[in-house]
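**Q** the following block contains a protein sequence and its predicted model.
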Amino acid sequence: MFLSVFDVFKIGIGPSSSHTMGPMSAARRFLDELKDGNWPRARQAVPAALTASLHGSLAYTGIGHGSDRAVILGLAGHDPRSIDPDAMDGIIAAVTASGHVSPDGHPAYRFRPAVDLVLDKRTPLPGHPNGMQFSAFDGDGQLLLRRIYFSIGGGFVVSADELATLKSAPDARQDVPWPFANAAEMLDMAKASGLSIAAMKRANEEARTSRTKLDAGLDEIWSVMSSCVARGLAQDGQLPGGLKVRRRAKGIHLQLEEKWQRNEIDPLMANDWLSLFAMAVNEENAAGGRVVTAPTNGAAGVIPAVLSYAQKFHAGAGRASVHDFLLTAAAIGGIIKHNASISGAEVGCQGEVGSASAMAAAGLCALMGGTPEQVENAAEIALEHHLGMTCDPVGGLVQIPCIERNAFGAVKAVTAASLALKGDGVHAVPLDVCVETMRQTGRDMSEKYKETSQAGLAVNVVAC
């Protein structure tokens, strides 16, 4: 099983990988299909108007997650990786005012967001909770092209046919040196080869790309992560969306810097810095800033926080260590996604912050010199203690409880790595069992607790 580190860690915008980045990418994909001419050219039909509908979790929390805005931006020809977050409001205002989108390489299409973009809470699309439908019509209103896509977590978008193939196809052994599909295989291959998990993951990546490109890509991922931390520490004021949530990272940062400069001994200091870094990222994410899915936007703060913490408190955390951390984390994230899910709409927040915490624990354990067995143990400890966690965002916004939840996910990751490093890697619950338990728990969990804002904090906290 091969899932690239660049599939696990995608550069994009907040507040949600599945609900913001996914719909934007799906809209762009629909434009590409439209440009390819998959409509009846024989009768010289010309696409003139577009419509879109969001279903399931995308409909219930679409406004709070910016899914409607993402569709507009995608149909206007933009993608999550390259769009300027500061330009988004202007683009949306222009489309709303004109009633048209004019993506590069296309004619102008009629698209009136108030009329042509529907959040359909009544009609789920079978296959996945995050369903979308896009349609194109000619000038006479005749349907030319209709496509259904699903945003399956972490910014991944698939068509209906691709989703069916993913669910029905057996485990595909791809042409990489170490094609582990689960943690047991990963440990067996590490033992047989004498390689670390990071080294095996690197070999798999380098079977597809050059070492130079791989290292440059890892540098870029860490650069975007660390820049997001820095921006989050510098901003204050309220987050958008109506909950009136105040940014706290800047104020906490100033307090901690004062203590740091005075060399003041505080037994909570390391933990405070760890929590601060996570909150800084997720405040930026909540504001629609540039982030890295790790493995999702809702959980984007955990891995940058643990890496930032390692660089501040561990002298050996240089460039090579950062690369090993990210490669190890991606290996664990790939196993979780392949065998369960990283989508809050599918398994709750255990699949988002729980997965991120497991990935971060594994990465930190590797950075600190842990064996493959200790790394697997660290991931299992972190994931185990997120099992059953629901996704119940207040007001459909990625703010409460998401921002603080990332801080706790980071704390659990460091604790898990520390516990694993104190042992020899032998433990009672294998990571694969924990991942399967998460999958089963998500299957049994009520839909109300899976990113629909229909239960939990979402109904017991006044949204505005």
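**A** Happy to help now that I have it. Numbering: from 1, shown residues only.

**Q** alpha carbons only for contacts and neighbour counts from here, please
**A** OK.

**Q** quick one: contacts for the most centrally placed residue in the chain?
**A** With distances taken as C-alpha atoms, centre = their mean, residue 296 lies nearest the centre of the chain, 1.3 Å away. The contact partners of residue 296, taken as C-alpha atoms under 8 Å, 6 or more residues apart in numbering, are 16, 17, 18, 153, 154, 155, 342, 343, 352.

**Q** quick one: which of these has the most company?
**A** residue 17 (35 neighbours; other C-alpha atoms under 10 Å).

**Q** take a look at this one as well, against the first:
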Amino acid sequence: MKHEAISVFDMFKIGVGPSSSHTLGPWRAAQLFTASLEQKQLLDDVLSIEVLLYGSLAKTGVGHGTDVAVQLGLSGDDPVTFDVNAIDSKIRDISEMRKLMLGGRHEIDFTPTDDIEFLITESLPFHPNALTFLVQLKGGESIAETYYSIGGGFVVKEGEDTSNCVNVTLPFPINTSDELLHWCRTTGLSIHEVVMENEQAWRSEAETRAGLLNIWRVMKECIYRGSHAEGYLPGGLNVKRRAPALNKKLLIGKQYTDYNSWIKAIREGGLHFNYILDWVSCFALAVNEENASFGRVVTAPTNGAAGVIPAVLQYFVLFCNGNDDNKIIDFMLTASEVGSIFKKGATISAAMGGCQAEIGVSSAMAAAALTESLGGTQRQALMAAEIAMEHHLGMTCDPIGGLVQIPCIERNTMGAIKAITASQLAMQSTPDFARVSLDGVIRTMWDTALDMNSKYKETADGGLAVNVPLSLSEC
């Protein structure tokens, strides 16, 4: 089987919430479409654009801001650098003026309520997250291009051959955990060392290290911001942010002025079990409350599950002597490899596999990374990933109101705690006696995804989404 080359920076992407599949992916698709027009020298000839949203993008697109993301992408804005505080004003201007600056330079008539259609009864066969761009040109010609947001911010264009898209040759090609373990045994390298060797097929080690520390910077800023931003989440459910109140309660009036002094204050609280447990929950809540508020987050590997890995990594840094750049980088390298194996063998898209594909995968990634970072063997790290996923199998995606809030935010806290528990279990176990392999649980996850009813796959058609009246919803 030909290997698929996936970089650590494919698994960890800086973007904007609330969803990698429904926000970041469509944003990137709009950018790709605009670039396609530019490449064909047709951008200045565009008279009008209509956007068709299909399947899951249509059913939960409003709650996930898919329409907002598409407009920003068509406008030439980038999710990595665009000021998230300017999103509302930018979208309001487009709506009121009924104009859109295509690619940031060519003005066209555009009325969002008319030119973005939510086709909730239609789906395309390749993937539930599909969108089509229809363009009328000045000469009377028309263009149509369809893109699929396949999870984690990954986007593919209809008609493009992705089977031969590998443009790098990795020294250690990996599709499965068995292959990863083979290279570890053959070379004597740890998981993160194998991954770093592969990353050098794309860029220098220094560039990879700098990039990962930048990813960690964004994660830290998100945790800190989310732990202090009070108020209610947008979308109409009136969900109150809980991380700030928990932060205040745990610190009991301690003074600090920035992230570093905040971390110092947290450390002074000791190492009691309940205290640590509450902080892990606070970190995860903080990230996903930011995500739900269109804040800047890191897909890890998705936005809906963006709080698990930052929470576990912050736990490692704070309570496990992990406050070292090298250890943080190694943690992220190991986590990314486990995530890429899940993507290759199953899916990281909730629209394809339910929440097991998001929270489950992120928990497995965090569990493996924490285990190796704490001195566990490669086999123990993979065992931890298996344990974490085994206890997420079958988890449905049933967001109330189509929003990434209930039960998504709390599920991140549970995924983080399960990752830590899985790591502890694996480090106290002998992998020789394990009856389930990581590859076996990945196959099972994919079989479960195929068997799962579509109403439990990010459509808001089943589960909590229909059994909890919106007026009674509480976080």
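**A** Structure's in. What do you need? Just so it is clear, the structure is predicted and the values come from calculations on it, not from any experiment.

**Q** which residue in the second structure aligns with the residue nearest to the centre of the first structure?
**A** Under the alignment (TM-score structural alignment), residue 296 of the first structure maps onto residue 302 of the second structure.

**Q** from residue 388 of the second structure, how far out is that match?
**A** 17 Å (C-alpha to C-alpha, to the nearest Å).

**Q** around the closest residue to residue 132 of the first structure other than its chain neighbours, how many other residues sit close by?
**A** Spatially, and ignoring its direct neighbours in sequence, residue 132 of the first structure is nearest to residue 54 (4.7 Å; C-alpha to C-alpha, 6 or more residues apart in numbering). Using other C-alpha under 10 Å, residue 54 of the first structure is surrounded by 30 other residues.

**Q** now do the helix or strand encompassing residue 54 of the first structure: which elements does it pack against?
**A** Element membership for residue 54 of the first structure, per DSSP states H and E: strand 49-56. Strand 49-56 of the first structure is packed against strand 109-110, helix 113-116, strand 117-120, strand 130-137, with contacts defined by 3 or more C-alpha pairs under 8 Å, 6 or more residues apart in numbering; DSSP states H and E.

**Q** how much does the helix or strand following it stray from the second structure?
**A** Downstream of strand 49-56 of the first structure, the next assigned helix or strand under DSSP H and E is helix 57-60. Here the mean offset of helix 57-60 of the first structure against the second structure after fitting is 0.2 Å, by mean C-alpha distance after the TM-score superposition for the first structure.

**Q** give me the contact list for helix 57-60 of the first structure.
**A** Counting by C-alpha under 8 Å, 6+ apart, residues outside helix 57-60 of the first structure touching it are 19, 67, 119-121, 129-131, 345, 396, 450-453.

**Q** mind listing the helices for the stretch 301-450 of the second structure?
**A** 308-319, 325-345, 350-353, 359-373, 378-390, 408-427, 438-451 (DSSP state H, counting those that start in this stretch).

**Q** same check, this time on the stretch 101-250 of the first structure
**A** 113-116, 160-168, 183-193, 197-206, 211-234, 249-261.

**Q** what stretch of the second structure lies opposite the first one in the alignment?
**A** In other words, helix 113-116 of the first structure. Going by TM-score structural alignment: helix 113-116 of the first structure matches residues 112-115.

**Q** just give me the match in the first structure for residue 320 of the second structure.
**A** Match for residue 320 of the second structure (TM-score structural alignment): residue 314.

**Q** count of neighbours near that match?
**A** 13.

**Q** show me the contacts for residue 243 of the first structure.
**A** 395, 463, 464.

**Q** so what corresponds to residue 30 of the first structure in the second structure?
**A** For residue 30 of the first structure, the residue aligned by TM-score structural alignment is residue 33.

**Q** what's the angle from whichever strand or helix holds that match to strand 129-137?
**A** Element membership for residue 33 of the second structure (DSSP H and E) is helix 25-39. Helix 25-39 of the second structure and strand 129-137 meet at an angle of 30 degrees, taking axes from the mean of the first three to the mean of the last three C-alpha atoms, to 10 degrees as the criterion.

**Q** so for helix 25-39 of the second structure, what gets flagged as buried?
**A** 25, 26, 27, 28, 29, 30, 31, 32, 33, 34, 35, 37 (16 or more other C-alpha atoms under 10 Å).

**Q** ok, these vs residue 268 of the second structure, which is closest?
**A** Nearest to residue 268 of the second structure out of the buried residues of helix 25-39 of the second structure is residue 25 (C-alpha to C-alpha; 41.1 Å).

**Q** I'd say the closest one and residue 147 touch.
**A** No. Look at residue 25 of the second structure against residue 147 with C-alpha atoms under 8 Å: they stay out of range, at 9.3 Å.

**Q** list residues touching both of the two?
**A** What both residue 25 of the second structure and residue 147 touch, as defined by C-alpha under 8 Å, 6+ apart, is the set residue 155.

**Q** re the thing from before, now the helices of the stretch 101-250 of the first structure as a markdown table including mean neighbour count?
**A** Converted to a markdown table, the helices of the stretch 101-250 of the first structure look like this (neighbours: other C-alpha atoms under 10 Å):
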| stretch | mean neighbour count |
| --- | --- |
| helix 113-116 | 14 |
| helix 160-168 | 13 |
| helix 183-193 | 17 |
| helix 197-206 | 22 |
| helix 211-234 | 18 |
| helix 249-261 | 15 |
